[in-house]
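Q: Based on what follows, work out the 3D shape:
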Amino acid sequence: MDTSQPNPENSNGPDTGTPTPLNVLRETFGYPSFRPHQAEIIDAVLAGRDVLAVMPTSAGKSICYQVPALVLGRLTVVVSPLISLMADQVGALRQLGVAAACLNSSLSPAEREGVLHDTASGHLRLLYVAPERLDDPSFLELARERGIALLAVDEAHCISQWGNDFRPSYQRIIDFIAALPKRPPVCALTATATRQAREDIEAALGLVDPFRVVASFDRPNLSFAVERPGGTKAKDRSLVEFARSRPDKSGIVYCMSRRAVETVCDLLSEQGLAATRYHAGLSPAERDRNQEDFLYDRKTIMVATNAFGMGIDKSNVNYVVHYNLPLSLENYYQEAGRAGRDGTKAECLLLYSPGDVHTAEFLLERTERDDLTPEQLEQLRAHDAERLRQMVFYATTTDCLRAFILRYFGEEAPAYCGNCSNCLADFEERDERTNALKIVSCVARVAIRCRETGAYSDAVGAGTIVDILRGSRAQKMLDRGWDALSTFGIMADVPVTHIRTLIDELVFRGVLARSAGKYPTISLTAASMPFLREDAPFMVKVAKGKPRKKRSEWAGGGASARDTAQAAETFEPSPDDEALFAELRELRSELAREQQVPPYFIFSNATLQALCRIRPATAEELLDVPGVGAKKAERYGETFLAKIAAHA
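A: Alright, predicted model coming up:
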């Protein structure tokens, strides 16, 4: 973090007629105190300073520009990449009584004129716009006349060519800023950005001496798990079992392709689960309809490609499943982070299959970018290949999954978190040197035979190595003469999955190498021969089974994910608490249907749980519940207090 930090105590401000940030937070948003880093960022913005904030999902990035907008009392423009993201934020702000609007291609001419009129008249406090809107001369003229108190750039990683969702239109934001008669403070925010991406953001936006915050990437309320089903049918069974055991929970299932989305959605629907789908191949009308079904809890499961989610602020997503391997840990953590946005406990499951790696490499090879030179494109592909390699390491490691993620983003982490499948699994350490030697020897003998026969390549894929070691009698094996190798059939009694796990481990440790490309091959490295000669143990963690510890899904409504996790540890809900929670959730759904808004617009799950824990009996006590501000207390207080009293 920048060493010259603003003083967070200043967020209370002097006793003047101007609302203080803390008063705005309490009275408008209903939270008693700021989460980590929010107060410092807000003070920097109010002091007129540029900001670069990298904070994980659910850390409260939007508060960092929404509160200053209300304190300043003038127009704040928020650049946002997706229509759905704008609509979600604007809808939530209007529930709080905040004058907010968005300007994008989904509006009718009359709606667009209404927004422009409200902007020109000074009625709006927050205006969300797509980056392309900044290219419009008429909008620039409006901004010049009206004046902008603050420019917030959300999802700022989109500006970096090395980010996980690069958008060229973001790189023209700097031209818009330069054209304004008075440069406003610029606040750039993102959930995931490596050091290189952060440097790109600063340069591309022309940030001046920015106040920098790189918050902890840790999400204590999320549990991480990786399962390695053997084949598509086993993967399908794992997914169905997982979803079926959470019938009242809301979840997202991410797939790598449109075809996989269709197949998985049909599978879940056939099993009686309330699933819908989202991908770019659907008509806009169907995408909107399916998205609304999910947001309004009419469907509990959304099966989607990564086209879904960036613009979704749905706070009550209880789990995220990756049916296929993501292309990078940046993508994975951003998508998995859509679970538990309100701070309640949530689950993130990755179903790993080695075949997904081949598909991912094929997709990366097809990357085309008109805005890059051939040399830049080659650099990008090499960068993407390394990111995929790290993703595979995550999927195959037996170390703590949370520690792996945090270290990837440059953050120190303990070796044991107690809340991931590896830390909770029943592992035993086993010396697999004999089997590892057999595998490396097989790769070496394959290379020798290929050179002797003049084969096109001196390496083969992992599948062929497994078939040789297990002694497959398939015709293609006999035609190539693999049955003549001394390693043919020497691991016939070892399961395929175990051999593949050992191959992954050997690659991870650098004893073997896996090539990139559509058909990756396994080959020797400089470490292979020393490994064959040495006599040191090759210790590998092997799962004996995965008995999960019983963990309450309840979480308190604290001010941060870490606070929430701690509150959950000290508060165990009784059956009566759970019963009241169900009643309040049904009441929330009724109100949402009446108003035609998503249920989480009314109150988040964390707020409902806090209501059950605190059991307020008066309007004053209700305002002490995190997430209940003055406007929501006025709108819904009497109804919820009556329900709590009736339950008692």
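Q: going forward, measure contacts between C-alpha atoms and count neighbours the same way
A: Fine.
Q: Would you state the helices of the stretch 251-400 of the chain in chain order?
A: Assigned by DSSP state H, counting those that start in this stretch, the helices in the stretch 251-400 of the chain fall at 258-270, 284-295, 329-336, 354-365, 374-396.
Q: Next, the structure of the following sequence, for comparison with the previous one:
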Amino acid sequence: NLPLTPFEQALCVQARTKQNTFELTQSLEQIKAQLPDVTFDPQETSLIEQIPYVYPQHEFVFVAPSETQESASVNFADWMDEPDLAKRAKLCLQKCFGLHEFRGLQEEIINSLLQQQDTLAVMATGMGKSLCYQVPGMCLPGVTLVVSPLIALMEDQVAQLQANGIGAAIYNGNTSPQERNEIFRKIQEGTCKFLYVSPEKLASTYTLQEITRLPVSLIAVDEAHCVSQWGHDFRPDYRNLYRLRQYLGNYVPMLACTATARVSTRYDIAENLQLANPNVFIGDFNRPNISLQVTPVENIGLAYHKILRLCKEQENLPAIIYCLSRNSTQKLSDYLNRHGVEATYYHAGLSSQEREANYQMFMRGEVEVMVATIAFGMGVNKSNIRMVAHLDYPSTLENYYQEIGRAGRDGEKAKAVLFDIPIGRDWRIGQIYQEVENKPVVDKEQAYQELLHVDMEQQRIEEHPEKSPEMKFKKLKEVFDFCDTANCRRRVLLSAFNQVLEHDCGNCDVCLESNLIQDKIEIKEDAHFILGLVAVGKGFLGADTIKQMIMRKTSIAAELERAWRLKLNYCQSQAEFDQVIADLNKVDSWQERISVKTQEAYQYGHKYWQAVIEQLLELGYLSYDRKYSYLHLTKLGSQLLKQKGVVKAARIPDLVKKNIYTLSLLRDLETIRVEMGRVTGVRYDAILSDPAMLAISEKLPQDEEQLLQIDGITKTKAKRFGKFIFEAVGRYLKRLSLQDISAK
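A: Next up is the predicted model:
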């Protein structure tokens, strides 16, 4: 009956780990209340950690959440009653996430996890890695534990799950004991299906012991390349995630997913996480919608100027610009703002409040350009980024691939621009010496000699290879080789991941410029051709768009329609709208001629057409809108154009006449999602994505059944926001009906 020492009491607590979570919490609180002034001896504490731990084998009991419970809006019976797991996954995809088909390797990965197999998935950014653990997480009883490296990334995914009526929570260093108890209660009830945890939180033995008391049915390690590539410098606690297997046992399947992993990295991930005979799925690394460009510039000032011109082109926005130093991000951001481009910056030196504020400004579209260090890399889930630019050289091709992967996740065309500045190479080599050897480089020639002899270096680095100067120089040399290559850049980039492209991509600067034939061109004919394109564009086509049209990298009809839409969007009244239509009807029909012309123009190459446009600007036939980078005909240009005669005029298609109303519908939908995001605290594009908005404007759903046919619309979203969408569609149809009546 003697009172227990703190050490003995701790042993008692540890012996009761199979009991209910809430009883254990109460016991701990009672011990703390009885011993308010007692502290544990550090030596005794270390002994506690050495005692073998008994891993509880949970008997999973699925508890279907009540419809009245606030945190759950989905009806689990819609798919959980299906005994076939593969069919259950397809039902879940439709009922939970509003999607009708799996993409790429998603279905195979999900089936692997449902069969209790450890799985390694390497998929390009934008291919839906999160669904690979969210769908099985909803098909299995218990909770899915998701390890994620960034708070912003966790918050974003939790918000999207909650928008679909799925219970999810974050457990990190900011979680209070009261919040933790509430989260664990919901997990035990079955109303919280996903628990997002940071790797730092899992470094704590106490946290791991807490996790073992939860009914964990699946572990997902997101951005798993941090285990190998960034494990020592950026996320050391990723290297300790193998302890999850020690505490939870091998009976819980684990998914390791990443967008970036060479063969050596894949082996390292599987070994470090102790994946048991994992099924390995390697997706296609090729992102053909991203145009790869390397732009040589003599100095940083010219690079700033070229970045400004790129950011003036609306087709390149939103954009992310990566810099190596924190100071560079702020300088470039200030430069862009001074010249009329709304930009902000992001780096690890800002306070958490500043980082969050700048991040949200970019995600909400309040600014179009984010200038950032790589600290911004993994936290971005913005599908419509049109350009990723690098002011400085990335340290490896893996980093480069990971960062440019933020562009074009919606599948639309995007570009990646890497600025090749000679002085930047010297600085990058010197930086490696300072990082690795901790000494300044006094002999630039010595640095280059080291770089040139990388290929001859055969020494095997047994421990921490990524910290060796040989390895860092080798990876940097790959980046320089990528910049210097005369071959298809996409082939070079994909070869770093052991993927062979059978033919040149046709969408990198090397491929686009390979057919430069200047000596066979009549400049007068081609000048007239460019002037005609500018005329048809009515001041809403930029130089890059025109070049893309000529090089057949974009749809001629689509670009002309886009320009007309922009023109019509500036109308302030019905009379002005009618006048624009009348003006457009007078414009010569160039589309047929363009289609024929581009068949012969393609061979001349990108640089030639750039030279033609620049010459027309210098001679005064074209003017340049510095705010939006659009090209306009001058009086001199109009006179030159008229000298060639006219082609038979054609009426503007009826579809274009409706565009002013379609745009008003899209504006209404934009207002709805922004306002609903403000009220609910959910990011606006998680409520209604851009593709969903476009689909609504085309299909015009007027009831819930029709709305559910659109990808991304779940029952939860239809119930929450459907009323507002139907009202917007009704207003659109009414305006369109009035227009048809007036036309008659």
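Q: what do we get in the first structure for A89 of the second structure?
A: Taking TM-score structural alignment, the alignment pairs A89 of the second structure with P21 from the first structure.
Q: you'd agree its match is up against A69?
A: No. Assessed by C-alpha atoms under 8 Å, P21 of the first structure is found out of contact with A69, at 9.8 Å.
Q: what's near enough to touch the aligned partner of D342 of the first structure in the second structure?
A: With TM-score structural alignment defining the correspondence, D342 of the first structure maps onto D410 in the second structure. With contacts defined as C-alpha atoms under 8 Å, 6 or more residues apart in numbering, the neighbours of D410 of the second structure are 126, 383-384, 691.
Q: So among those residues, which aligned pairs are also touching in the first structure?
A: With both residues aligned by TM-score structural alignment, their matches' C-alpha atoms under 8 Å, the contacts of these that the first structure also has are 126, 383-384, 691.
Q: possible to save these as CSV with distance to A575 of the second structure?
A: Shown next, in CSV, are these (distance: C-alpha to C-alpha, whole Å):
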residue, distance to A575 of the second structure
G126, 44
S383, 37
N384, 34
P691, 32
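Q: now V341 of the second structure: how far from Q574 of the second structure?
A: Distance of V341 of the second structure to Q574 of the second structure, given as C-alpha to C-alpha, to the nearest Å: 32 Å.
Q: More neighbours: the two, which one.
A: Higher neighbour count among V341 of the second structure and Q574: V341, with 20 against 11, using other C-alpha atoms under 10 Å.
Q: Show the contacting residues for that one.
A: Taking C-alpha under 8 Å, 6+ apart as the test, what V341 of the second structure contacts is 308, 311-312, 368-369.
Q: and these, which two are the farthest apart?
A: Pairwise distances across the contacts of V341 of the second structure (C-alpha to C-alpha) peak at 12.5 Å, for the pair L308 and E368.
Q: Please pull up the equivalent of V253 of the first structure in the second structure.
A: Match for V253 of the first structure (TM-score structural alignment): I321.
Q: Please apply the same query to V625 of the first structure.
A: Per TM-score structural alignment, the equivalent position to V625 of the first structure in the second structure is I710.
Q: ok, its match - how many residues close by?
A: Look at I710 of the second structure: counted by other C-alpha under 10 Å, it has 19 neighbours.
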